[in-house]
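In: Just a sequence and a predicted model for now, questions to come.
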Amino acid sequence: MTKNPSTLYRAGVLHCPADPSATALLVRDGRIVWLGAGADAPAADRVVDLGGALVTPAFVDAHVHVSDTGLALSGLDLSGVRSAGALLAAVAAFAAGLPADAVVLGHGWDESTWSVPVPPGAAEVDRAAGGRRVYLSQASIHSAVVSSALLAACPEAVAAPGYDASGWLRRAAHHVVRAVARASVTRAQRVAAHRVALRHAASLGIAAVHECGGPEISDEEDFTGLLSLSGVGVPEVYGYWGELGGAARARELGAVGAGGDLFADGALGSRTAHVSAAYVDGQGCGHGYLTAEQVRDHLLDCAAHGMQGGFHAIGDAAISTVLAGFAGAAEKVGTERVRAARHRIEHAEIVDRRLIAGFVEFGVVASMQPAFDRLWGGAGRMYEARLGLARSLASNPMGAMHGVGVALAFGSDSPVTPLDPWGSVRAAVAHHNPVQRMSVRAAFAAHTRGGWRAVHRDSEGVLALGAPATFAVWSSPAGVQRGLPVLAAEDPQVRGVRDPTPLPECRATVLRGEVIYEEGAS
């Protein structure tokens, strides 16, 4: 065998717009060194027969919380509970197998799907868990129900904004109890959670993730430990550290940006997203956590250290504040320098035309999650309950943003929604508001090349001569059209969240020439 062995992947259907007839590609030294018809393929040290499978660029998930994802995958999953009683039963069953001094960590309950949308109180949770400390994060991860035992261990939470004697905590009070709960997770457990999450991502055709860390949602040891695993038999990890004025620290930690979950507001599920008109099912307009001046100064700090910046902003009032900060930074360093940095706004759920114009003006990357609309958009769902039907249908305007050239990078915000890249593509294609729907090709590009461009890797996310050999191999039971799988039923009446069309299944994921997932391999 040669010093630099090559692998020929042949007899496939390649998503290669530059050469639609290509059925094979040759990989050497982590790059695609030949691409074309299988009959013309050069000799190779190793040949993989694809058997007609589809080959596409691998996915990038542009917003993930890897530790929490791994803990959710291996811990107490509450996404399926539909009542307070079912939640308590799940806690009791899970806690029964734990030591008496263990902390019960659960995630994913969503009261907006319950007929009686009220979670159990701290005392009830305490009884279900046998007196153990319990932390149960709501689907948004911006609030949690905790047990009396955990509250007793966090006396500072009582005086913090967002405290409620029921045990359902938001805002600063939630951050306090979250920190204590996370401290119960050992270093070994965190490493195991990292590996569980990254291996699961690879099994779904994801070759890279953007980890959104920061002092309010993780810690430095967790962040740097995760980055040390990047690309070592698992997907690559690009870290964002969300600390205000922390560009220098982000660089020291190995982050690619000082942003991600740098909170300008909260979440719609917890009624803490900062919106311009009051919630229809609760008092007030949520909470803004930053001023335009703070945003400006953070961006200037990023410019001084050559770092990309970004902010978590969901409500239109929060996004307006962030964009005002962009304008302030542009006055100091110039609009072109701001644009060149490709700063990000995470989520961007409530956005009107004026705000979209700001994304265009300042070259802001919109890191969005199509699954939010799939799960909570449309009539009778959480967005309507919080905002009213008209405002809910205007949410997550991916189609409008794509139509005017806003750079999109799609992700899951896992574990808020599951890692599910083809499901996210279909969600963008089948948005509840037909005006906001995207083509399969555009949505796929946002979930692949868009994620690479968001970390300034413009040559990646394509099957092309000389490009990194980063791709996924798929079984496509519904067929393939123009190099991409069929994701939606022909009958428009059955499309959408209950579309029966089977999604592709990953057979292999290759990262820079290395197989990081193979179907059936142990």
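Out: Happy to help now that I have it. Numbering: from 1, shown residues only.
In: Going by C-alpha atoms from here, please, whenever you check contacts or count neighbours.
Out: Noted.
In: Show the contacting residues for His447.
Out: By C-alpha atoms under 8 Å, 6 or more residues apart in numbering, the contact set of His447 is Phe59, Val60, Asp61, Ala62, Ala409, Phe410, Gly411, Pro421, Val425.
In: Put this next to the previous one:
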Amino acid sequence: MQYRYLITALSVWALVACSSKKEADFIIHNAVVYTADSAFSTAEAFAVSDGKFVAVGTSEYILNNYRADRVTDLNGLPVYPGFYDPHAHFLGLGQMLDQADLVGTTSFDEVIQRLQTFAAKHPAALWLIGRGWDQNDWPDQQFPTREKLDAAFPNIPVCLTRIDGHAVVINSKALRLAKIGKGTRVPGGEVVLANGEPTGVLVDNAMGLVRRVIPQPDQADKERMLLAAQKVCLSLGLTTVSDAGLNQNDIELVERLQKTNKLKIRDYVMISLGEPNLDYYLKRGPFQTDRLTVRSFKLYADGALGSRGACLRKPYNDRPETAGFLLLSPEELERNLTLLANSAFQANTHCIGDSANHLILDVYGKLLKGKNDRRWRIEHAQVVSPDDFWKFNRFSVIPSVQPTHATSDMYWAADRLGPVRVKGAYAFKDLMKQNGYIAFGSDFPVEAVNPLYGFHAAVARVDAKGYPKGGFQMENALDRPSALKAMTSWAAYANFEDHLRGSLVAGKQADFVVLQQDIMKIPATALRNATVLQTWVGGEKLYQK
């Protein structure tokens, strides 16, 4: 009898205990959960409801206080907040997937070979378009010229974009279509000449001369490109990407695809500078939906270091006749930044050279005046003079950098800058010290999409080959917790999204990624090969290995 009463009492207790538990959509437990919160705390489990984390803690706490039909034991696997890329070209990645891939070519002859293979697969193409060449990876490190393109492709126009997106090489047919000759001049750009004639290389603003005559993809093409880019990004753990410069039509396409639930990845879009965009968006104002943030304008101060378009305070070490150039005059830059200062928008300005960084930091300071929460950003902050670092702190400016730029450029950066000036380049730790945070992106498709490549480059300061031994300018390497925050919580802050996501804490959107290996513990040599097992956005699993 007593035994029967005991069983009954235990059953009643179990029912009461179960009914007192809070309902959740799913529970994950027995994991190593890196929250990336302000204390960089770790947990073991969490519960998710309606696309948000409702509780994070020990496995015992979560299982004792929450119930769900789906309960997953991760057997000790690591979980991180969804990875961010706060400076990339998401639509550009989709477009590149449709073009000839020239990344990693070791000579211009290899470029021609890859283009011939691509042309054979696309016999109906009106233009041959490719991207990714880098003359710094070739034996002579000289810009290519049109002669080999003319010989291989005399009857079809060709346009090949450099890896950094700041130079193209085109053939003679494309030169004729674009009406480019030896007398063509473009402010903020260069039509490269040899013996008084165009070589086919166009730098920075001069690229617009040929791009305006290239047939553009229609909306259906762009939809296909965006969905292809999404597939790539989700497979690498990215839950929030960015588009560093879109026009109104493309922004509205992204928003439409998100509303119809085709595009599920989150996108932080920077509006391209230009009169139509300024007129429209300054009147409309910033806006944020569940998956889209539009509250910044993208400006270009200068070009790229690799093509010597970056604006330097003193001439290039390896080409003393030039110091690069600005893409807009100081007056135009200040006029546009003043418009943004009088609005609620962020200003995100591309600055590579120390002269461009110096100029923009001073204009930011003039307009922002002191500490603030405008979160204006310097995109790349690649070469900064020692006497300018303090301005990031004084005016609350966010350095938005790309760690893999350092490990890509390190082979020739000292040649461009000289041994003294290069010490102010790719100075991620010095930049982080200013405000206690930094944002890490990739600039894909300029660099590889995989965010773990950037994590590796930031902490080890070596490339995929482990070069250089001991790391490149290791005084500016970051520790792993800081590097993880730079691609999660700090990146969310840079995007004005930190109240929504970026850290794995109760109340925020359930964006997270599960890896096979723990990037906080494995050897640095293994970081690039860490495997993404699952990617979740808003409590929905969008990728499973």
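Out: Sure, I can see it. Please read these numbers as outputs of a predicted model, since none were measured by experiment.
In: Quick check: TM-score for this pair?
Out: Between these two chains, after superposing, the TM-score reads 0.87 (TM-score structural alignment, normalised by the length of structure 1); 489 aligned residues with a C-alpha RMSD of 2.5 Å.
In: quick one on the thing from earlier: identify the farthest-apart pair in the contacts of His447 of structure 1.
Out: Ala62 and Val425 (13.2 Å; C-alpha to C-alpha).
In: if you count what's nearby, which of those two comes out ahead?
Out: Ala62 (30 against 26; other C-alpha atoms under 10 Å).
In: which residue lines up with that one in structure 2?
Out: Aligned by TM-score structural alignment, Ala62 of structure 1 pairs with Pro86 of structure 2.
In: Could you do Cys154 of structure 1 as well?
Out: Aligned counterpart of Cys154 of structure 1 in structure 2: Ala178 (TM-score structural alignment).
In: Over to Arg10 of structure 1?
Out: So, by TM-score structural alignment, Arg10 of structure 1 is matched to His29.
In: how close does that match sit to Val79 of structure 2?
Out: Here the criterion is C-alpha to C-alpha, to the nearest Å. By it, His29 of structure 2 lies 10 Å from Val79 of structure 2.
In: And Asp415 of structure 2, by the same measure?
Out: According to C-alpha to C-alpha, Asp415 of structure 2 stands 41 Å off from Val79 of structure 2.
In: again, but for Val33 of structure 2
Out: Distance from Val33 of structure 2 to Val79 of structure 2, by C-alpha to C-alpha: 5 Å.
In: Check Cys311 of structure 2 too.
Out: For Cys311 of structure 2, the distance to Val79 of structure 2 - C-alpha to C-alpha - is 42 Å.
In: try Phe90 of structure 2
Out: In this view, Phe90 of structure 2 and Val79 of structure 2 are 25 Å apart by C-alpha to C-alpha.
In: before we move on, what about Phe455 of structure 2?
Out: Taking C-alpha to C-alpha, one finds Phe455 of structure 2 at 16 Å from Val79 of structure 2.
In: And Val473 of structure 1, what's its match in structure 2?
Out: In structure 2, the residue equivalent to Val473 of structure 1 is Val514, according to TM-score structural alignment.
In: so its match makes contact with Gly76?
Out: No - under the criterion of C-alpha atoms under 8 Å, Val514 of structure 2 makes no contact with Gly76, lying 10.6 Å away.
In: any idea how far the match of Cys154 of structure 1 is from Ile352 of structure 2?
Out: For Ala178 of structure 2, the distance to Ile352 of structure 2 - C-alpha to C-alpha - is 28 Å.
In: of these two, who's got more company?
Out: Ile352 (27 against 16).
In: contacting residues for that one?
Out: Ile352 of structure 2 neighbours (C-alpha under 8 Å, 6+ apart): Asp302, Gly303, Ala304, Leu305, Ala310, Cys311, His380, Ala381, Gln382, Val383.
In: And Tyr364 of structure 2, by the same measure?
Out: Leu337, Phe395.
In: Equivalent analysis for Val486 of structure 1, please.
Out: Ser476, Ala478, Gly479, Val480, Thr501.
In: Narrow those to those that are buried.
Out: Ser476, Val480 (16 or more other C-alpha atoms under 10 Å).
In: mapped onto structure 2, which of the contacts of Val486 of structure 1 hold?
Out: Here the contacts of Val486 of structure 1 are checked against structure 2 with both residues aligned by TM-score structural alignment, their matches' C-alpha atoms under 8 Å, and the contacts held in both are Ser476, Gly479, Val480, Thr501.
In: ok, which pair from the residues you listed is furthest apart?
Out: Val480 and Thr501 (12.4 Å).
In: Do you have the helices of the stretch 101-250 of structure 1 handy? List them.
Out: 122-128, 148-152, 171-183, 187-203, 220-228, 247-253 (DSSP state H, counting those that start in this stretch).
In: so which of the ones you listed comes closest to Gly30 of structure 1?
Out: The nearest among these, by C-alpha to C-alpha, is helix 187-203 at 17.1 Å.
In: Assess the claim that Phe143 of structure 2 and Leu202 are in contact.
Out: No - contact between Phe143 of structure 2 and Leu202 fails when scored by C-alpha under 8 Å: they sit 10.3 Å apart.
In: So for the two, which residue has more residues nearby?
Out: Leu202 (26 against 19).
In: quick one: contacts for the more buried one?
Out: Ala167, Val168, Val169, Gly189, Glu190, Val191, Val192.
In: tell me which of the residues you listed are still there in structure 1?
Out: Kept across both, from these, using both residues aligned by TM-score structural alignment, their matches' C-alpha under 8 Å: Ala167, Val168, Val169, Glu190, Val191, Val192.
In: Contacts only, for Phe263 of structure 1.
Out: Gly242, Tyr289, Leu290, Phe311, His312, Ala313.
In: Select from those the one having the most neighbours.
Out: When these are compared by neighbour count (other C-alpha under 10 Å), Ala313 ends up highest, at 31 neighbours.
In: Alignment lookup: that residue to structure 2.
Out: With TM-score structural alignment as the criterion, the equivalent of Ala313 of structure 1 in structure 2 is Cys351.
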